[in-house]
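**Q** one predicted model, sequence on top.
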Amino acid sequence: MSSEALLQLQSEQSKLLDGIDELRTIGVGGLVELPQLIVCGNQSSGKSSVLEAISRVRFPAKSNVCTRFATEVILRRHPSSTIKVSIEPGPKRTDPEEIQRLKSFAPKSFSDSDDLKDLINKAKDCMGITDSANVGFSEDVLKVEISGPEQPELTLVDLPGLYHSTSNEQSAKDRDLVHDITKRYMKNTRSIILAVISAKNDYHHQTVLNIAKDIDTNCERTLGIITHPDITEPNSEEEDNYLQFVNNEKVRLELGWHVLRNRSFQTQDFSDEKRDEHEREFFNKGRWKSVSRNSVGIDSLRSRLSSILLKHIRRCLPDLITDINNKVDDRLQKLDKLGPPRTTLQQQKGFLLKISSRFERITAQALNGMYDDEFFGGFDQNSHVQDFRRLRAVIRSLNEDFAEAMEIRGCRRHILESMFDTGPNIHVSPSNQYLEGWKPTTVPRYQLEEEVTEQARKSRGIELPGSPNQLLVGSLFRDQSKPWEEIAQRHLLVVWRTVRYFVSEVLQHLTDEHTYTALIGAQVDPELNRMQQTLLDKLAELTAHLKSGHPLPVGKNFLTRIQKARQERQLNQLKSSLGKRIGSDAGLTIGDLEQATAKLEVSGEFAPAEIIDEMQAYYDTAIVTFVDNVATLAIENCLLGPLGSMFTSQTINNMEDKQVQELAREPAFICDERDRLNNELEKLQAGLRTFNPYNIQKPPMPGFVMNSADRDRLKPSVQADRLSSEKTATPQSSTSQSTSKQQFRRRVLADTDERKGGMFGDLGTARTSGSTTSESFPRFNAESRANNISNAPPLFGSLNTANYQ
C-alpha cells in the first residue's frame, strides 16, 4: 500500500476530516448520517476498480463475479497499520440469533493486504453468499477498516452493480433489491455519489445517472466517473460522446466529470505505480491530451475527491450538528423518564416522589388554567393534543355544550302555543355532540291541555270543584324533565374520560413505559374508577328528587313567572272573545266586557292551562339549578377536586415499602436501556465536542434604536401590512379553530349506548410512541376499538357501566 498515494487525499483542513472519522470510530455513524463517498453503477462498469485505485487496496475479483453486497472501505488514521473486516446486518434481518452471529464475525486484525481476500471470502460465507452458488444478493454490509499512521479520514462504499436483464443467476427480485440498496445510500443527503459509467457500453443503457438525478434532483452531490476510455476508437463518435461528458456538456453535473483508465485483463497484475504510469501515458496522447489534467487520472481524482468531500462536509456541518443536538435532547429526555438507577428502597421512593411532585404541579396548573409547564406545549391552534392537555379549557367547553344541550333538548316535548306556532327555532351547534342525532318532539298546547284535563279527571281527590289536583304539576314536570338524567350522565362520563386521558398523557410525559404501566394499573386506575362511581352516585342524588319529589319552588321568581303567564293567557283570551271590536269606532260596552270575562270564569277551562303554566315556571327555575349542580357538586367536587390529590408526595409517603418496590423496581431491560442511552449520549456529546470548534456561525445583526422620525416614517407601511395580514388570516384562523374544536369533541365524546361492553372495551394493547400524531383523541366506542385502538391509553381495563344505565 503506497503512503504517497494515500497522502494525496489529505488537505490543509485534515482535522475536520479527522473529526468525521472520530465520530465514525466512536459509533456516531450508527446514530446520525455522516458524509461518505458511494461508488455505484451498472455491473462491470469498473466500480470496484475505481474503489481500488482510490484506496490502493486490492480486493478479490473475478471476471464473472459481480459485487453482491455493499462494501464499506473505511480509511482511518492510527499509529499502527491494520486491516479489519466486520459485518453489519441488513435492515431486513429479524432473527436475533442471525443478527448476533453476523455481528460476532470479528476475526483478528492483520497488516498484510494479501490476507484480505481470504478474510472477505470468510465474511461472504458468513452472510450465506458463495461464489460457487453465484446466486442472490445481500443487504448485509461488509466493512473493511484500513488503519495506518498516514491514512486519511474517508469512507468509500462500493455498491452492487445495477442490471436490467434477468437470468438463472440474477432474478427480478434481486434486481429490485440492488436498486433499493443503491437508492437507500443515495438518499443519505450527506453522501457524495460517484456515478460510474463505462465507455464499453452505450451510456443510454446505464441507468445510474437516471437514479441519481431522481434523488439528487439538482445534481449538487453527484460526480460522474467514466471508465474504460481506451475501449473507444480514436476520433470515433463514441469517443466524441465521452469527451462531451468530461467537458460537462452531455449531462451537466455540479461536481463535473472525471475519467479513469482501469486495469485490463492483460494489465491486472501491474503494480499500483505501474498502473498509474500506464494511465498517464494514455491521457497524454490523442484527443485526451486536450482534456484538463484535473479531470483525468487517479492522481487528480484523489485530490479532487478530497476537495469535494471537504466542501461537502462544510455544507453539511450545520445540519449535522443540529441532528446530533436533536438526538442528544432525545436521549436526555428518555433518560429523564427512566430516572437514575434505583436498586435501594430509598432510590425507589425518591424516583416516585419526583414523579408525584411533577404530576401534582402539572395537574394543579391544568385545573387552574395556568399552562406554564412544557407539558402543555406552545400555542398551536392546529394541535389537538395540546388543546386536550389544557384540561380546564376542555372541561369548560364541555360544560357549555352540556348547558346548551339541556336548554335545547332537556324538555321531552316542546309546547306549541298556537296553531301558527311551527316549533322552536333551534340552532344546533355542529360541534356539540350531545345534540348529535337528536330531533325535537312537539305537542300543541291544546292537545297538552286535553291530556292534563283527562289526567285531572282520573286523579280527582278532595280538592274543591274547579281546582286541579296539585300533584298533576309534579307529574307533568317529571314527564318533561325525563331527558335530564341521560344527558347529565353522558356529560359526566365524557368529562371523566377526558380527565382519565389527561392523567394518562401526564404520566406518559413524566415516566417510562414500564413505570407508567405499573402506576396506571396499581395506583391511578383504581382511584379513577372510584371517582367515576362517586360521580354517578352524585348524579343519582341530584336526580332523586326529580323522580319522586314534589315541586318546591323557593323565592319570588316562581310566582312572578306564574303571574306573567296567567296575564298573557287571559289577555289572549280577551282578545279572542272581543275580536274586531277592539280598536273600532263603536267602542266597547259594559255588556261586552261582562260577556268576555264570563268566559274566563267557566270552571274547568282555565285549570289545565294553569297547571301547564306552573309546570313551565318551575321547569325554567329547576333546570338552571340542575345544570349548576352537575357542574359544581358533581364535576368539581367529585372529580376535579380529588384529582389534585390523587398522586402526591403524601401518597408516596403513605405507601408501604412493598408497594413502593412494586411500582419503582426496574427490570433488567430498563437497566440495559439506560446503559444503551448513556452510551449513545456519550458518543453524541463527544461528536459535538469534535465539531464545536468548526461550528462558526455568523453573529446576529445587532439591534438599533429608532428615533421618533424613523418610527413615523415606518408607521404607514407597518399598519398597511398588519391590515393586509389580518384580512388574509382572520377567516382561515376562524375556520381552523372551529374545525379543531369540532374534531376534538367528536373524538372525546363516547356514545353512551355502547357502554354494555365496558367503558373503553379492551384497551390492553401496548402504547405506541408518538401517538400524538395528528389525531390524538380516541373515540371511546366500538369504532375506536376497531380502527384507532393504538391511540388510546392502555391498561384502563374494561369498566362495565351497564349498572348505571
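**A** Cool, the structure landed. Residues are numbered from 1 along each chain as shown.
**Q** drop to CA atoms for contacts and neighbour counts, all remaining ones
**A** Will do.
**Q** would you map the helices across the stretch 301-450 of the chain?
**A** Assigned by DSSP state H, counting those that start in this stretch, the helices in the stretch 301-450 of the chain fall at 345-368, 384-389, 391-409, 445-458.
**Q** mind putting those helices in JSON lines, distance to Lys439 and mean neighbour count included?
**A** JSON lines is the format used below for the helices of the stretch 301-450 of the chain (distance: least, CA to CA, whole Å; neighbours: other CA atoms under 10 Å):
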{"stretch": "helix 345-368", "distance to Lys439": "35", "mean neighbour count": "19"}
{"stretch": "helix 384-389", "distance to Lys439": "29", "mean neighbour count": "21"}
{"stretch": "helix 391-409", "distance to Lys439": "9", "mean neighbour count": "19"}
{"stretch": "helix 445-458", "distance to Lys439": "19", "mean neighbour count": "16"}
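**Q** next, the one to line up against it:
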Amino acid sequence: MNGINGANGLNGHSGTETGGKGSRTGPPAPPAAPVPGAMLRSGSDQDDSRILAAVDKLRVLGIGRMHNLPQIIVCGAQSAGKSSVLESIVQVPFPRGTGTVTRYVTKVTMEWAATPSVDVRIIPGQSRGPEDRVRSFHGRDGSPGCAASLSRFMMEAHVCIFPPGYETNEPMIADDVLVVTVHGPDTRPLQVLDLPGLISYDSKDQGNVKAIRELVTRYMAEPHSIILAVVTANNDLQNQEVLGLCDKYDKDGARTIRVITRPDMAEKQHRDKLLDVMLGRDPNFPHHHRWHVLRNRAQGEANSSQAARDLAESRLLSDPPWNELDPSRRGIAALVDHLRGMLFAVAKRELPVLCDKLRESRRALEERFAALGGRRPSPEHLAAAMKAALDRLRVASHDHARGIYESDVTHLSDDGPVNLRSRVVERAEVFRDTMAARGHAWTTHIRLAPPNPNGDLGSVHTEALPAAAAGMRVFATLDDEIEWVTKKLRLTRDDLLQTFHNPHRIGNLFWEMSAPWNAISKTHIDQVHDCCTQYFSSVAPLMFSNSGSDFGSARDVVAHRFVRLHVRPRLEDCREEALKELARLEQDRKAAPLVSDLRFLWDRRAHREEQAFVRANQASHALEGTQGSMLDKTAYAKSADMHTQDQWTFATADEFHHAMWSLYQIELDIYITNVRRQTVERHFLRKIREIIPDALEAQEIEALTREDSANEAKKKEVEQELAVLEKSLRVLEELM
C-alpha cells in the first residue's frame, strides 16, 4: 500500500486495467524499495470492500445509533502522533501544524477504484441548524493529482466547522464528523475513525477535558470498536491516560492494539523497557496485550514521500533492539494487515447476527405499525367498510333493544351495557320502585305502605333507591293527616253553601300528592339515555372490528368518533322528544281527574261502608244502656262524631283524602306505564335502528377515519424506522 506520492500510489500505478471499477487483469508491480510494498488486491479484497461498503451504508442509514457496528478508532493524547499514524495507514498526506484532526471525529474510508480520487464532506452534529453551512460543504477531486487537494479540503472543512474567532468563547471540540474517502487502484478497503486527542489541562476552563474524555470513552465502550491506542516512546507508559481507559473499557485487551510511535526518539534505557513491555517481560503490563511499533516522520521529513517514510521505518525496525519483535508487530504494513483482519473478522461474525436482529426489529415495528392503524386504505375501501359496519350496527341495535343477543356479544359481561334491553328493564324497575316509594309528596297513613321494592313482589334488580325529597311532609297519625286536609278545605272554600265543599279539591290534593312524578320521570329518561349512549359506545367498536383490516387497530377510535359525531346527537334528539312527551303527560296529570277504573268505585264503597260501620259501632257503644226515650237522632249524631260543623268538615276531608289516595294509586300505575311506553319505548327503543344512518358522505368518512396528530406522528416515526430497517436489511441480505 504505497502512498499517493509513491511509485504505486494515487499518482501512478502499474498493472493493466481492463474496465470499470474493480476490474483488473493483474497485480501491481512490487515496490523497488525494500519496504512493505503495495498491499496487493487479494481474492478477498472484493468481499472486504463489499463488507466495508455495507457497514458504511448502515452507518449512513443510522443503524449505528441502534446497533453496534464494527469500527476502528484511533485514540491517544493530543501530541501522541495519532494523525501521523492515520496518515500512514491511509497513505495520504494530512494537514500539519493546525490541529485540524484533533477537534472532531474524522472518519477515513479507503476503497479500491481504478482511478484515484478524494472526497471530503461533513456530517453535521445535533447542535447544527437546518441551514448551517457545514451541511453543504463538499470537496471532491478525481484528478491524478488529487493528493494535493486532500490537505486543502481538510483545512477548508476545519474553517467551516470552526470559523475565525470561534476559539475565543466556544468549546474546542465539535460534534460534527469529518468524512474523508480515499479511492485508489492500490488501496485496500479499511475504515478508521480518528478521535480528538485527550488533554489534561484546559486553560479556559470550558469543560473541554471532560468533553473530550466523554467522547473518546463513548466510542471505546462500544463492544465492536477496535481500539488503536497511540502512545509515544519518549513518554513513560505509566503516564499515558489512554492506556488506563483501554484497561477500563476493554479489560481483557481482546479488541485493543497499543501502538508505540517515535521509537527513534527514546533513550536506550527507555527503549529496553519498551521492548520488555512489548515482549511481555514487564510484570507491570499484562503479557497478553498486543503491542505494535511504528516510526513517524521526523521533524524534517514532513514533505517526504510515503515510500521514503516506509523505507526509513523498515531500516529502523530491522535493527536492534526492535528486530527482536515479531515482524507482525513492526511497521505500518503489518499494522494495517492486523487491523484489517480484526475489522473484517468482527464484521463477518457480527453482520449475520445483526441481520437477524434487524429482522426481529422489523417484525416488532410492523406489529407496532399495525397497532397504530397501519396504512390508510383507499376512500372506496373505507366507504365499503363503513357501510358494512353501519349495517351490522343497525341490525344489532334493533335486536339488542328487543333482548335478542347473538354470539358476537356472549364473551362480554352479562351486566355490561351491550345487553341493552336488560339494562333498560332494570332502569324501569328502579323507576317503578322509586315512584312507589318516593312518588308521593307526603307519607300517608290511610292504608299500609306499598310492598317493599326489595321484597318478593318488588324488583329482581335490587338497587338502593334515591333518598326522599327534602320537602316530603310526614304525619304522626292518620288524624293529623286528615286534620291537615281539613285545614286546606277551610282555606280553599268557594261560594258553595256552608258545610259543603267542592269535590274538585280532590284534584288539588292529587296534584300536590303527585308533584314528584315529573322529576322522577326526567331522571328515568336521562338514565335510559345514558344506557343507550353506553350501549353504542360498547357495541360500535365490535361492529367496526368486523370490517376487515380497513380500520385496523384504529377501529376503536373510528367507532367512538362515529358515536360522538353521529349517534349522540341523534340520541339527544330522542331524549328531547321523550321529554316533550313527558311534558304532555305532565299536562294530563294536572288536568281534571278522569277515572273509569272500577277500582275507584270499589275503594269508595269500601271506605264509606267502613266509615258507616265505625260510626254506628261507636254510637252503639256510646248509647249502650240508654233508655229508649232518651235515644234520638241528635244523641246518635253526637255519639258518632257527626253533629258539629267541624265534625262534618273532618268527615268530608277524610272522604276527599281517601278518594285522592285511591285516584293516586290508579293514576300511578297508568302514569308509570305511559312513561315507559310513550317516552322510553316510543322514542328510544322502537326507533333505535333509525339512529344509525344508512350511509355517510365521503367527507364524513374522512372526518371519522382521519388520524389524530399524535397517532399520525407515531405512525410516521415508525414508518421511517421501518424504511431504514428495510434498506439496512437489503444491504445485509445482498452481502450475504
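**A** Received the coordinates, thanks. As the structure is a prediction and not an experimental result, all values here were calculated from the model.
**Q** for the two chains, what TM-score is obtained?
**A** Once the chains are laid over each other, their TM-score by TM-score structural alignment, normalised by the length of the second structure reads 0.55; 559 aligned residues with a CA RMSD of 6.7 Å.
**Q** tell me which of the helices of the stretch 301-450 of the first structure sits nearest to Asp479 of the first structure.
**A** helix 445-458 (11.9 Å; CA to CA).
**Q** now do the closest one: everything it contacts.
**A** Helix 445-458 of the first structure is contacted by residues 415-418, 468-469, 472, 608-609, 611-612 when judged by CA atoms under 8 Å, 6 or more residues apart in numbering.
**Q** again with stretch 64-74 of the first structure
**A** Identification of contacts with stretch 64-74 of the first structure by CA under 8 Å, 6+ apart yields 43-44, 131, 134, 136-146, 153-161.
**Q** report the buried residues of it.
**A** Residues 66-74 are the ones in stretch 64-74 of the first structure that count as buried (16 or more other CA atoms under 10 Å).
**Q** same check on stretch 336-346 of the second structure?
**A** For stretch 336-346 of the second structure, using 16+ other CA under 10 Å, the buried residues are 336, 339-340, 342-344, 346.
**Q** of the contacts of stretch 64-74 of the first structure, grab the buried ones for ChimeraX.
**A** Selection of buried members from these for ChimeraX, criterion 16+ other CA under 10 Å:
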select :43,44,136,137,138,139,140,141,142,143,144,145,146,153,154,155,156,157,158,159,160,161
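**Q** return the subset of the contacts of stretch 64-74 of the first structure lying in strands.
**A** Among the contacts of stretch 64-74 of the first structure, the members found in strands (DSSP state E) are 141-146, 154-158.
**Q** still on that earlier bit, for the helices of the stretch 301-450 of the first structure, give me CSV that also has distance to Leu539 of the first structure.
**A** As requested, these are exported to CSV (distance: least, CA to CA, whole Å):
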stretch, distance to Leu539 of the first structure
helix 345-368, 22
helix 384-389, 25
helix 391-409, 14
helix 445-458, 30
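**Q** wait, which of those is closest to Arg530 of the first structure?
**A** Checking the helices of the stretch 301-450 of the first structure against Arg530 of the first structure by CA to CA gives helix 345-368 as the closest, at 18.4 Å.
**Q** run the angle between the closest one and helix 391-409 for me.
**A** Between helix 345-368 of the first structure and helix 391-409, the angle comes out at 40 degrees (axes from the mean of the first three to the mean of the last three CA atoms, to 10 degrees).
**Q** helix 345-368 of the first structure packs against which elements?
**A** helix 391-409, helix 483-510, helix 649-653, helix 657-664 (3 or more CA pairs under 8 Å, 6 or more residues apart in numbering; DSSP states H and E).
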